[in-house]
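K.L.:
Sequence and computational prediction follow.
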Amino acid sequence: MRKNLSQMNKKLAQAAGNIQPTEDQMKQFANLANQYGGMSPEQMEKEMKKLAQGFSEKEKKDMIQKLHMLKQMSGLLDNDQRRKVDKFIELLSK
């Protein structure tokens, strides 16, 4: 797992330029991916709406930025995961 986090951290750093995520942030991404990986689209949307309600506007903007960076990393997400990220970005943008 540590090697995967290190590789993800490198890819995120390349995609984000000057933004340097911490190891803790990378662990959070990995935990979220594991936690929500097996949900149906309907379950995922319900959970995303619930999460989005608890975010401040600043937190929403920060999360949207991170999700865009995540999408830019080639080979990290499959098509289904990209669609879920897009849906979450859409919900956070409302």
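P.N.:
Cool, got the structure. Here the structure is a predicted model, which is why all the values come from computation and not from measurement. Residues are numbered from 1 along each chain as shown.
K.L.:
alpha carbons only for contacts and neighbour counts from here, please
P.N.:
Will do.
K.L.:
If you count contacts, what does the helix or strand containing R83 end up packed against?
P.N.:
For R83, the host element (DSSP states H and E) is helix 79-93. If you count contacts as 3 or more CA pairs under 8 Å, 6 or more residues apart in numbering; DSSP states H and E, helix 79-93 packs onto helix 41-53, helix 57-72.
K.L.:
residues in contact with the last one?
P.N.:
Contacts made with helix 57-72 from outside it, assessed by CA atoms under 8 Å, 6 or more residues apart in numbering, are listed as L12, A15, A16, A52, L76, L77, R82, V85, I89, L92, S93.
K.L.:
Alongside the first one, take a look at this:
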Amino acid sequence: MTDDPDDREIYRTLAWVILKWRLDAEKTQEQVYRAADLAKNVYDRLEDNDRPFSAAQIRAIARVYGRSGKDLYAAAEDLLGVPNLPELPKSVRKWKRDRWFQP
């Protein structure tokens, strides 16, 4: 588990965004279960330290996909399958969490 409070908060917020967007936008039981599973996977990845994602990796994917709930959902799916992203440019490192994830 990461000890960095910012990383932990980003994981929690990402899972929240995924789940809320899916619950707001999708009404079928299967889609709700899928959203819950994806949110749980984000938490589990942090808790188990199984190929954990750094805050920088989450930022990079969010930057590529954009800010909408649907785009963040796609980004989260990619996060679960792409554990080793290349080094990020300095502009992405300056990214502020509040601009992307607002619960």
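P.N.:
That came through, no problem. All figures in this text were calculated on a predicted structure; none of them were measured in a lab.
K.L.:
Could you tell me the TM-score of the two chains?
P.N.:
The TM-score (TM-score structural alignment, normalised by the length of the first structure) is 0.35; 51 aligned residues with a CA RMSD of 3.9 Å.
K.L.:
ok, back up a step: so which of the helices and strands packed on helix 79-93 of the first structure is the most packed in?
P.N.:
helix 57-72 (a mean of 16; mean count of other CA atoms under 10 Å).
K.L.:
can you give me the angle that helix makes with helix 79-93?
P.N.:
Here the directions of helix 57-72 of the first structure and helix 79-93 differ by 160 degrees (axes from the mean of the first three to the mean of the last three CA atoms, to 10 degrees).
K.L.:
which SS state does the residue nearest in space to the middle of the second structure fall under?
P.N.:
Nearest residue to the geometric centre of the second structure (CA atoms, centre = their mean): L14, 3.9 Å. With DSSP: H, G, I helix; E, B strand; the rest coil as the basis, L14 of the second structure sits in helix.
K.L.:
and the nearest residue to M44 of the first structure once chain neighbours are set aside, how many residues sit next to it?
P.N.:
Distances taken as CA to CA, 6 or more residues apart in numbering place Y36 nearest to M44 of the first structure, at 7.1 Å, with adjacent residues excluded. Y36 of the first structure has 15 neighbours, counted by other CA atoms under 10 Å.
K.L.:
For E47 of the first structure, see how far away Y36 of the first structure is.
P.N.:
Y36 of the first structure sits 9 Å away from E47 of the first structure, taking CA to CA, to the nearest Å as the criterion.
K.L.:
hmm, back to that, and the residue nearest to M44 of the first structure, how far is that from A13 of the first structure?
P.N.:
24 Å.
K.L.:
And the residue nearest the centre of the first structure?
P.N.:
The centroid of the first structure falls nearest to L67 when counting by CA atoms, centre = their mean (4.4 Å).
K.L.:
ok, that one to Q28 of the first structure distance?
P.N.:
As judged by CA to CA, L67 of the first structure and Q28 of the first structure stand 12 Å apart.
K.L.:
for S6 of the first structure, same thing?
P.N.:
For S6 of the first structure, the distance to Q28 of the first structure (CA to CA) stands at 13 Å.
K.L.:
which one is V92 of the second structure nearest to, not counting chain neighbours?
P.N.:
Using CA to CA, 6+ apart, the closest residue to V92 of the second structure is A60 (6.7 Å).
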